[in-house]
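Trainee: What follows is a predicted structure for the sequence shown.
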Amino acid sequence: MVFSSLVFLFTFLPITLVVYYLAPWKIKNIVLLIASLVFYAWGEPVYIILMLLSITFNYFMGRDIDFNQDEPVKKKRSLILAIVVNIFILGFFKYYVFLVQTINSILSINIPYRELALPIGISFYTFQTLSYIIDVYMGKVKVQKNIFNFGLYVSLFPQLIAGPIIKYIDVANQIEHRKLSIDSFGVGTMYFIRGLAKKVLLANNIGLLHTAIIGMEFSEISVLTAWLGGIAYTLQIYFDFGGYSDMAIGLGRMLGFNFMKNFDYPYISKSITEFWHRWHISLSTWFKEYVYIPLGGNKVSVPRHIINIMIVWFLTGLWHGASWNFVVWGLYYGVLLLIEKYILGKYIGKMPQVLQHIYLVVIVIIGWVFFFSPDMGYAARYIGCMFDVGGAGFINKSAVYYFLTNIILILICAIGSTPYVHRLFKILVFKTKKKHIWSAVVIYGILFLIVIAYLVSATYNPFLYFRF
């Protein structure tokens, strides 16, 4: 089930909210847990068993680590077991085929394998359980003794499928003590509708341009066409994933939870370093706290720091998908971050802001080519077309057609990826008299109706990050 489906909007969500708000406080978490499991089972009826096993295993491992607080050897043994089992499950379902294919390719052998369907959201909920186990071990959080509350943390449907990655330490108190209010519900509704509009009106439509271009033969792709395809995907993935995150945050607010911001207008950045402080913030924070800092962070020698950065970005790329193009995408950013820190950083900072921004956007667009390509061969040929190698020259008829028919949409998306539209809206609506809040209600109501009109005639439109 996806947030941008009519079944979710007019069946699952209304029923869940009504039952949740009518339920006594003592069973609200049970209601949410059941709703979350139904939500997951709707699309993954088989893998709900895997999730329940993950919940049960990690619950008891947390209890075991807490029980052995005064016995360091046993406590550490339990931590290692929990980490190994979680990583093994994630690795088996996500990387088994990739590993066998790589071995077959390198050794020129033919080990038979069977394609496995990737359990939706497994990368996200595995990282959440790992953060819980590690934090219990470190004494940062108290162990959760109620298995239903722990199950809710792992499976909470607003952020179950594609994040944000929520650390237990950030929601531990909210799971047991949270406030529901009309104001919070209203703010959550606005977040949700805004995210829904980003997905349906912007991501889906600009995605049509990207889909059309990657469906072309390389001999037909001119430089302009290739860059249009890269720009389209750059905007699509932001509004798709950013829209999902807004919806997740909004749903959380409706239910009394406050989730961390996952995007902070990343395309207004002026360096790669700044970009990764603004893009997929929950994932960056997770790797920083549970991989980068334990490796020593930047409080080590320069060679060791370089190794730490490359380890983190190798794992970041691999986390996104079982393919070498994702690994290269991660290493691409690792190298760029090191170059900025040790070589170009001081020079980039002295450039005019416009040039800094152009530098960032060009680097990011090229990076997304690795991300959307099915393999490295495709990525290499597509990037070649972007720089007039092996394509159809600088410009051709199809390039002119795609440019003229999509330039308005591209400009709308480009402006929408900045904070200025939202700032103007807040100034016009919320920084005037209170009665103007009704203007917001009307605006968001109309926006919702427009979205529904699109969805009525739309086909299935999953989020891009569902594949991870």
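Mentor: That came through, no problem.

Trainee: from here on, contacts and neighbour counts on C-alpha atoms
Mentor: Fine.

Trainee: I'd say N68 and L79 touch.
Mentor: No. Counting by C-alpha atoms under 8 Å, L79 is not a contact partner of N68; they are 10.7 Å apart.

Trainee: where along the stretch 151-300 of the chain do the helices fall?
Mentor: Taking DSSP state H, counting those that start in this stretch, the helices of the stretch 151-300 of the chain run over residues 157-160, 168-176, 182-197, 204-214, 223-254, 272-278, 281-287.

Trainee: where's the third one relative to the chain centroid, distance-wise?
Mentor: What that stands for is helix 182-197. 19 Å (C-alpha atoms, centre = their mean, to the nearest Å).

Trainee: quick one: buried residues of that helix?
Mentor: 184-185, 188-197 (16 or more other C-alpha atoms under 10 Å).

Trainee: Can you tell me the number of residues neighbouring G215?
Mentor: A count of nearby residues for G215, using other C-alpha atoms under 10 Å, gives 8.

Trainee: what does the one 5 residues further on give?
Mentor: Other residues within reach of E220, judged by other C-alpha under 10 Å, total 19.

Trainee: May I have the residues that are in contact with the residue lying closest to G43 once chain neighbours are set aside?
Mentor: Take G43 and drop its neighbours on the chain: the residue closest to it by C-alpha to C-alpha, 6 or more residues apart in numbering is M1, 5.6 Å away. M1 makes contact with 7-8, 39-40, 42-43, according to C-alpha atoms under 8 Å, 6 or more residues apart in numbering.

Trainee: Against S123, how distant is M1?
Mentor: Separation of M1 from S123 (C-alpha to C-alpha, to the nearest Å): 18 Å.

Trainee: re the thing from before, the more surrounded of N68 and L79?
Mentor: Neighbour count, other C-alpha under 10 Å: between N68 and L79, L79 has more, with 20 against 16.

Trainee: Mind telling me what element the more buried one is part of?
Mentor: helix 72-107 (DSSP states H and E).

Trainee: Which elements pack onto the helix or strand just after that helix?
Mentor: Where DSSP H and E defines the elements, the next helix or strand beyond helix 72-107 is helix 122-138. Applying 3 or more C-alpha pairs under 8 Å, 6 or more residues apart in numbering; DSSP states H and E, we find helix 122-138 packed against helix 48-67, helix 72-107, helix 147-155, helix 168-176.

Trainee: mind checking which of these is nearest L331?
Mentor: When those are compared for distance to L331 using C-alpha to C-alpha, the nearest one is helix 72-107, at 17.9 Å.

Trainee: Tell me what angle the closest one forms with helix 48-67.
Mentor: Per axes from the mean of the first three to the mean of the last three C-alpha atoms, to 10 degrees, the angle that helix 72-107 makes with helix 48-67 is 140 degrees.

Trainee: Got another one to weigh against that:
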Amino acid sequence: MLFNSIEFGVFLPVVFLLYWFVFARNLKLQNLFIVAVSYLFYGWWNVRFLFLIALTTLVSFVSGRLIVHYQRRDTGNAVRWYKNRAWLISAGNILFNLGILGCFKYYDFFVMSFAEAFRLLGTSLQVHTLDLILPVGISFYTFQALSYTIDVYKKKTEATDDIVSFFAYVSFFPQLVAGPIERATRLLPQFYKERTFSYPAAVDGLRQILWGLFKKVVVADNCAVFVNQIYVDYTTKASFSLVLAAVCFSVQIYCDFSGYSDMAIGTARLFGFRLMRNFNMPYFSRDIAEFWRRWHISLTTWFRDYVYIPLGGSRGSRWQRVRNTLIVFTLSGFWHGANLTFLFWGLFNGLLFLPLLLEKKNRRYIDIPAEGKTLPSAGEAISIFLTFILVTTGWIFFRAESLAQAFGYLSAIVSFSPVTGSYISLIPKKICFLVVFLFICEWFQRDKEHALQIDIFPRWGRYMVYYSIVTALFFFTELEDIPFIYFQF
């Protein structure tokens, strides 16, 4: 079920009314209701994969209980044996979840890569692929379940004995299929506490849903049509057209994914939950390090806490810091999909990040860009522009279907093939207007959680903005059904 579908438009108000007016008096029933509607939400796409998410959840829940059980058995000479048991259970749960993820997402890639390597050596191998359908959101809920087991083992959170709350934590429908990737330390305790309806929180949630819907349906989908037209036949296009398409894809992927996150966070607020912020105006970043603190924050911090820091983080020798950084960025690329393009994209960003890390400049921009000023300084504007160019170059590899296409696209750009017609005619005027409108709104709201937090406006001014966005949803919505990009991950 998609957030921008008619089905969800019916689903959400019905669930909202039942949640607050029927099940609000009993916390256990309310959580059980969340599980039921979350499974309905997920099963709407493919009911067969409900078993998969249920299995992941159950195994992680049991693992957490067993880890605590053995960690508490500290009598006599059996201490080390029991601690080893706890470690084995934790490791087993990690391998189990990663095994499921690997089977569905990476098995065919490794098998085909293995066969291709032998083919280059002159040996032909007969291999069999699984050709499995990738379950929507499997990378998201798998990482969410993994973080729970790891945190229980490290004693950063208590193992829950409330199986209903744990099932609700893993399957919570607003962020189930495309994040944010929540931690048990943050989200799970919210299922233990009674929730009361907050009118201001619900209003702000609706505003964030509206802004996310605008970014996805109006901006991202319109950009997608133009980008697809260019990529499908990029070898015949002028260099400037390719540059425009690359820029539009940068806007598309941001509005597509952050739009989903806004809708997820806003929807959660309607039900009394606070999800972590997943995007923080990333295209106003002044270097790559700042960009990665502002882009897909839940995944970036996940890899930081569960991979980068355990490897040693920024401690150790220069070589160890380089190794740790490249491992994390490469894994981040691989998380997105079983394709060399994603691996290269991750490595590319890692190489851009390394000089800042080695020169200890990766934390120099932790404030709000141009804080307290209307416009950035000339130096800040240049830094923002150059960072955007580097990020956009990386997105070319992310968007391409193969490395050959990505390098071919870049080669076509630098070939400086002539433009036929005017520059303005190369891109639809409505896209220019929408993109400019988007960035103006977000620039002036860069210190807020989302662009529609406009409480300083008079009431009539706020409603004028809301009605304008609703009108844009009707007049600028593409008829073509364009799925969320991150549903494939």
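Mentor: Structure's in. What do you need? All values reported here derive from a predicted model rather than from experimental measurement.

Trainee: sorry, back to before: could you dump the helices and strands packed on helix 122-138 of structure 1 into CSV with distance to T225 of structure 1 added?
Mentor: Listed next are those as CSV, based on distance: least, C-alpha to C-alpha, whole Å:
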stretch, distance to T225 of structure 1
helix 48-67, 43
helix 72-107, 31
helix 147-155, 42
helix 168-176, 44
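
Trainee: quick one on the thing from earlier: which residue numbers in structure 2 does the helix holding L79 of structure 1 align to?
Mentor: Matched against structure 2 by TM-score structural alignment, helix 72-107 of structure 1 falls on residues 83-118.

Trainee: do you know how far W44 of structure 2 is from A412 of structure 2?
Mentor: W44 of structure 2 is 42 Å from A412 of structure 2, where distance means C-alpha to C-alpha.

Trainee: ok, the two, which is more surrounded?
Mentor: A count of neighbours by other C-alpha under 10 Å puts A412 above the other of W44 of structure 2 and A412, at 20 against 14.

Trainee: In the helix or strand where T471 of structure 2 lies, which residues are buried?
Mentor: Assessed by DSSP H and E, T471 of structure 2 sits inside helix 459-475. By neighbour count on 16+ other C-alpha under 10 Å, the buried set for helix 459-475 of structure 2 is 462, 466, 469, 472-473.

Trainee: which residue is nearest the centroid of structure 2?
Mentor: For structure 2, the residue nearest the mean C-alpha position is H296 (4.9 Å; C-alpha atoms, centre = their mean).

Trainee: and the nearest residue in space to that one that is not next to it in sequence, how many residues sit next to it?
Mentor: Once flanking residues are discounted, H296 of structure 2 sits nearest to N278: 5.1 Å by C-alpha to C-alpha, 6+ apart. The tally of other residues near N278 of structure 2 (other C-alpha under 10 Å) stands at 25.

Trainee: Then the one 4 residues further on?
Mentor: In terms of burial, P282 of structure 2 registers 19 neighbours under the definition other C-alpha under 10 Å.

Trainee: So what does it match up with in structure 1?
Mentor: Checking TM-score structural alignment: P282 of structure 2 goes with P266.

Trainee: Surely its match touches H280?
Mentor: No. Between P266 of structure 1 and H280 there is no contact under C-alpha under 8 Å: 9.0 Å.

Trainee: quick one on the thing from earlier: identify the residue spatially nearest to the match of P282 of structure 2, adjacent ones excluded.
Mentor: Excluding its sequence neighbours, the residue lying closest to P266 of structure 1 (C-alpha to C-alpha, 6+ apart) is R278, at 4.8 Å.

Trainee: so who does the corresponding residue of structure 2 for the one you found touch?
Mentor: Residue pairing (TM-score structural alignment): R278 of structure 1 is matched to R294 of structure 2. Counting by C-alpha under 8 Å, 6+ apart, R294 of structure 2 touches 278-282, 285.

Trainee: any idea which of those is closest to T300 of structure 2?
Mentor: N278 (9.5 Å).

Trainee: measure that closest one to S5 of structure 2 for me?
Mentor: Plainly put, N278 of structure 2 is 22 Å away from S5 of structure 2 if you go by C-alpha to C-alpha.

Trainee: and if you look at S171 of structure 2?
Mentor: Distance from S171 of structure 2 to S5 of structure 2, by C-alpha to C-alpha: 20 Å.

Trainee: more crowded one of the two?
Mentor: Taking other C-alpha under 10 Å, S171 of structure 2 and S5 do not tie; S171 has more neighbours (26 against 11).

Trainee: which residue sits closest to that one in space, ignoring its chain neighbours?
Mentor: S171 of structure 2's closest residue in space is S38 (C-alpha to C-alpha, 6+ apart), at 5.9 Å.

Trainee: tell me the contacts of the counterpart of the one you found in structure 1?
Mentor: When structure 1 is aligned by TM-score structural alignment, the residue opposite S38 of structure 2 is S36. Listed by C-alpha under 8 Å, 6+ apart, the contact partners of S36 of structure 1 are 152, 155-157.

Trainee: Kindly reformat those as a markdown table containing distance to F88 of structure 1.
Mentor: Formatted as a markdown table, the contacts of S36 of structure 1 follow (distance: C-alpha to C-alpha, whole Å):
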| residue | distance to F88 of structure 1 |
| --- | --- |
| L152 | 23 |
| S155 | 20 |
| L156 | 23 |
| F157 | 24 |
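
Trainee: quick one: stretch 55-63 of structure 1 aligns where in structure 2?
Mentor: Under TM-score structural alignment, the match for stretch 55-63 of structure 1 is residues 57-65.

Trainee: what about the matching stretch, how far off from structure 1?
Mentor: Comparing stretch 57-65 of structure 2 with its match in structure 1 after superposition yields a mean distance of 0.9 Å (mean C-alpha distance after the TM-score superposition for structure 1).

Trainee: Now do the same for the match of S38 of structure 2: helix, strand or coil?
Mentor: What DSSP: H, G, I helix; E, B strand; the rest coil gives for S36 of structure 1 is helix.

Trainee: separation between it and L152 of structure 1?
Mentor: When distance is defined by C-alpha to C-alpha, S36 of structure 1 is 8 Å away from L152 of structure 1.

Trainee: What of V456 of structure 1?
Mentor: Applying C-alpha to C-alpha to V456 of structure 1 and L152 of structure 1 gives a distance of 32 Å.

Trainee: the more surrounded of those two?
Mentor: Taking other C-alpha under 10 Å, V456 of structure 1 and L152 do not tie; L152 has more neighbours (21 against 10).
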